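Undergrad: Sequence plus the predicted model coming up.
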Amino acid sequence: MSAATPVDAALLRGMPLPKHDGGGSKDVRGSVLVAGGSEEVPGAVLLSGTAALRAGAGRLRLAICDSMAPALAVAMPEARVIGLPRTPEGGIAATAAAPLLRYGNQAKALVLGPGMSGGREAEALVAALLQELSGPALVLDAAALAPLAGCREALRRHAGRAVITPHDGEMARLLDISREEVLADPLGMARRAAALLQVVVIMKGACSHIVTPDGDAWASDHGNIGLATSGSGDVLSGIIAGLLARGATPLQAAIWGVWVHGEAGHRLARAQGPVGYLARELPAEVPRILADLAA
């Protein structure tokens, strides 16, 4: 099978994003729903939602366990915040499937998983959503990845409109192999997962690989060490969802999202130093990056 195509600015300019110049309402740029978080990690939803708006989405809804909803609404006044039933441990309960189905099917793109507690409740919630959702493009990350091996048929319902974003440990669990096997051949494992699940796979790493179910692949080593920080992956998922909401295809959103995320890291590294910048600072770089690429 052919080697991965390198991603650079020239490649992105050859696959331009949908344009939203001049007039038009926020509905034209689509809506994003980010569902996840927990009492221990409420900020992941905030990071992902902020990134979705910075990538150009027109509307944003955030869904989190009800105990954290008021604080999140104050922290992000741009979003409508939905409180979901919670488990005794402070995670989202499986009974949240009903409201998430209602709001999810109204969205153009749904991010599921950032900051979400794992375990049986989360697995049941993800399985129910994959079985019943019919509207949005999907970005599955973090705790939403764990049940996918057992939800293969349900996930295949979303073929052509889903992106998953595992790191090496998550990929190992997804394929039931060792982390060392993933690290030895990340591109091969990404191709294996993409074919198995019929989704676009972003195999995250120092060099990230973006792979289609047919095995076509792109590679981006445009990031830097500073991106290896808490919350960085949540920002990436939000960027991808924002681009999906604007009308990008899952492959296009994945390729653009990975490179733009890396470029945001480079700009912060130049301004602040190679390590120590925060994930919350990445989204503010995104509009300028997109504008530069469109110039």
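TA: Happy to help now that I have it. Values in this document were obtained by computation on a predicted structure and should not be read as measured data.

Undergrad: CA only for contacts and neighbour counts going forward, please
TA: Will do.

Undergrad: where do the strands sit along the stretch 1-150 of the chain?
TA: In the stretch 1-150 of the chain, strands defined by DSSP state E, counting those that start in this stretch lie at 5-6, 31-35, 59-65, 80-84, 109-112, 137-140, listed in chain order.

Undergrad: Next one for the comparison:
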Amino acid sequence: MDRRPIRIDAGCLRDWPLPALADDADKEARGRILVIAGSREVPGAAVLAAAAALRVGAGKLAIATPSSIATQMAFTMPEARVIALPETASGGLDPAGIEALEEAATAAHGVLVGPGLLDRDATCEFLWRLLPLLQEQLVVLDALAMDCVAGAGPFERPVLLTPHAGEMAHLTGASKEDVLADPLAAATRAAQRWNAVVAVKGPATAIAAPDGRSWLHEGGNAGLATSGSGDVLAGAIAGLCARGATLEQACAWGVALHARAGDRLAQQLGPVGYLARELPREMLAVLRELQPA
């Protein structure tokens, strides 16, 4: 079997179209997305991820976030149902809040956990309590939520992890230089070790599935290396999961949309200096170009 990575380009994406949405599809048909994100220090991460999820077509949005910022979140994202969760003294999500999340979690099609969360130990305990509820949902882990893999065995059901090279080095004990030298090998090893789809982000983003399939995307620009950019990417991937894409397809499309959105902003504004909050709108335009109605 040919195990060379598939290049993610316009041709690849057109041959791998996202699930079609009927003209009369309501918000339920377009899928429910649950974003578990944000903290007192980094509330905007939830906003960026949630906005991206809606821009790529998810239909119904719920945001679960610490109670200290829940009211502000509701006004900032009026499209969302906001679920206030109890916090630890360090500002993380208290695992005791899982019960309040059960209904929204089991109703979701795509679930994103991690952007902007604080308190590593609480986050990991929260996640391991949450995962048994997510037997049919597609799960994307980003930022601090990825720390749950440290010292853990493989996932019972595959999830998607989205580390950049530094995070991958932290999670595996490899050096950042080794990860950057061969991101595809790093992603492939991690995918098999954790039974996960793994995307190692960078100038060349490598995606690997547990069964050995892999994809490679080259592109984007230096402007994407900006605060909040990864939150936008994670939200877009989870939003595509909510509307019916598989983990691998959602990741490939999300990476391409993110990179091409950065290219559009670089042309409009300059190679650096555009903001992560500007990416979701451009992603919508790219999506329209790549998958016309």
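TA: Looks like it arrived, so ask away. As the structure is a computational prediction, the values presented were derived from the model and not from experiment.

Undergrad: Give me the TM-score for this pair.
TA: The TM-score (TM-score structural alignment, normalised by the length of structure 2) is 0.95; 291 aligned residues with a Cα RMSD of 1.4 Å.

Undergrad: related to what we said a few turns ago, how about the strands of the stretch 1-150 of structure 1 in JSON lines, adding mean neighbour count and distance to Val201 of structure 1?
TA: JSON lines is the format used below for the strands of the stretch 1-150 of structure 1 (neighbours: other Cα atoms under 10 Å; distance: least, Cα to Cα, whole Å):
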{"stretch": "strand 5-6", "mean neighbour count": "14", "distance to Val201 of structure 1": "15"}
{"stretch": "strand 31-35", "mean neighbour count": "31", "distance to Val201 of structure 1": "19"}
{"stretch": "strand 59-65", "mean neighbour count": "24", "distance to Val201 of structure 1": "24"}
{"stretch": "strand 80-84", "mean neighbour count": "21", "distance to Val201 of structure 1": "29"}
{"stretch": "strand 109-112", "mean neighbour count": "30", "distance to Val201 of structure 1": "15"}
{"stretch": "strand 137-140", "mean neighbour count": "26", "distance to Val201 of structure 1": "10"}
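
Undergrad: okay if I get those strands as CSV plus distance to Ala127 of structure 1?
TA: Converted to CSV, the strands of the stretch 1-150 of structure 1 look like this (distance: least, Cα to Cα, whole Å):
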stretch, distance to Ala127 of structure 1
strand 5-6, 33
strand 31-35, 14
strand 59-65, 17
strand 80-84, 17
strand 109-112, 12
strand 137-140, 12
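
Undergrad: Figure out which of those is closest to Ser220 of structure 1.
TA: Nearest of the strands of the stretch 1-150 of structure 1 to Ser220 of structure 1, taken as Cα to Cα: strand 5-6 at 6.0 Å.

Undergrad: Give me the packing partners of the closest one, helices and strands only.
TA: Applying 3 or more Cα pairs under 8 Å, 6 or more residues apart in numbering; DSSP states H and E, one finds that strand 5-6 of structure 1 makes contact with strand 217-220.

Undergrad: For the strand it packs on, grab the matching residue range in structure 2.
TA: The alignment of strand 217-220 of structure 1 onto structure 2 (TM-score structural alignment) spans residues 214-217.

Undergrad: Mean per-residue distance, that stretch versus structure 1.
TA: By mean Cα distance after the TM-score superposition for structure 1, the fitted stretch 214-217 of structure 2 averages 1.1 Å away from its aligned residues in structure 1.

Undergrad: Helices of structure 1, start to end?
TA: Assigned by DSSP state H, structure 1 shows helices spanning 9-13, 43-54, 69-75, 97-104, 120-132, 152-156, 168-175, 179-184, 186-197, 232-245, 250-272, 286-294.

Undergrad: so which of those is the most packed in?
TA: Of all the helices of structure 1, helix 232-245 has the most neighbours on average by mean count of other Cα atoms under 10 Å, namely a mean of 30.

Undergrad: Does that helix pack against any helices or strands, and if so which?
TA: strand 31-35, helix 43-54, strand 109-112, strand 137-140, helix 250-272.

Undergrad: what's the longest one packed up against?
TA: Same thing as helix 250-272 of structure 1. Short answer (3+ Cα pairs under 8 Å, 6+ apart): helix 250-272 of structure 1 packs on strand 162-164, strand 200-203, strand 208-211, strand 217-220, helix 232-245, helix 286-294.

Undergrad: Name the nearest residue to Asp211 of structure 2, sequence neighbours excluded.
TA: Take Asp211 of structure 2 and drop its neighbours on the chain: the residue closest to it by Cα to Cα, 6 or more residues apart in numbering is Gln192, 7.3 Å away.

Undergrad: Aligned to that neighbour, what sits in structure 1?
TA: Superposed on structure 1 with TM-score structural alignment, Gln192 of structure 2 falls opposite Ala195.

Undergrad: who's in contact with that match?
TA: By Cα atoms under 8 Å, 6 or more residues apart in numbering, Ala195 of structure 1 lies in contact with Thr212, Pro213, Asp214, Gly215.

Undergrad: check contacts around Met73 of structure 2.
TA: Shown in contact with Met73 of structure 2 (Cα under 8 Å, 6+ apart): Pro43, Val47, Val82.

Undergrad: Show me which of those is closest to Ala256 of structure 2.
TA: For these, the nearest to Ala256 of structure 2 is Val47 (21.0 Å; Cα to Cα).

Undergrad: Could you check how far that closest one is from Ser175 of structure 2?
TA: For Val47 of structure 2, the distance to Ser175 of structure 2 (Cα to Cα, to the nearest Å) stands at 32 Å.

Undergrad: Please apply the same query to Ala234 of structure 2.
TA: 24 Å.

Undergrad: go on, Arg14 of structure 2?
TA: Taking Cα to Cα, one finds Arg14 of structure 2 at 36 Å from Ser175 of structure 2.

Undergrad: What sits closest to Leu144 of structure 2 if chain neighbours are left out?
TA: Gly114 (5.5 Å).

Undergrad: so that neighbour makes contact with Cys148?
TA: No - with contact defined as Cα atoms under 8 Å, Gly114 of structure 2 does not count as touching Cys148 (10.7 Å).

Undergrad: Could you check which of those two has the larger neighbour count?
TA: In terms of neighbours (other Cα atoms under 10 Å), Gly114 is the more surrounded of Gly114 of structure 2 and Cys148; the figures are 25 against 19.

Undergrad: Now for that one: which residues touch it?
TA: By Cα under 8 Å, 6+ apart, the contact list for Gly114 of structure 2 reads Ile36, Ala37, Gly38, Leu141, Asp142, Ala143, Leu144, Ala145, Met146.

Undergrad: which of these lies closest to Glu99 of structure 2?
TA: The nearest member of the contacts of Gly114 of structure 2 to Glu99 of structure 2, counting by Cα to Cα, is Ile36 at 13.9 Å.
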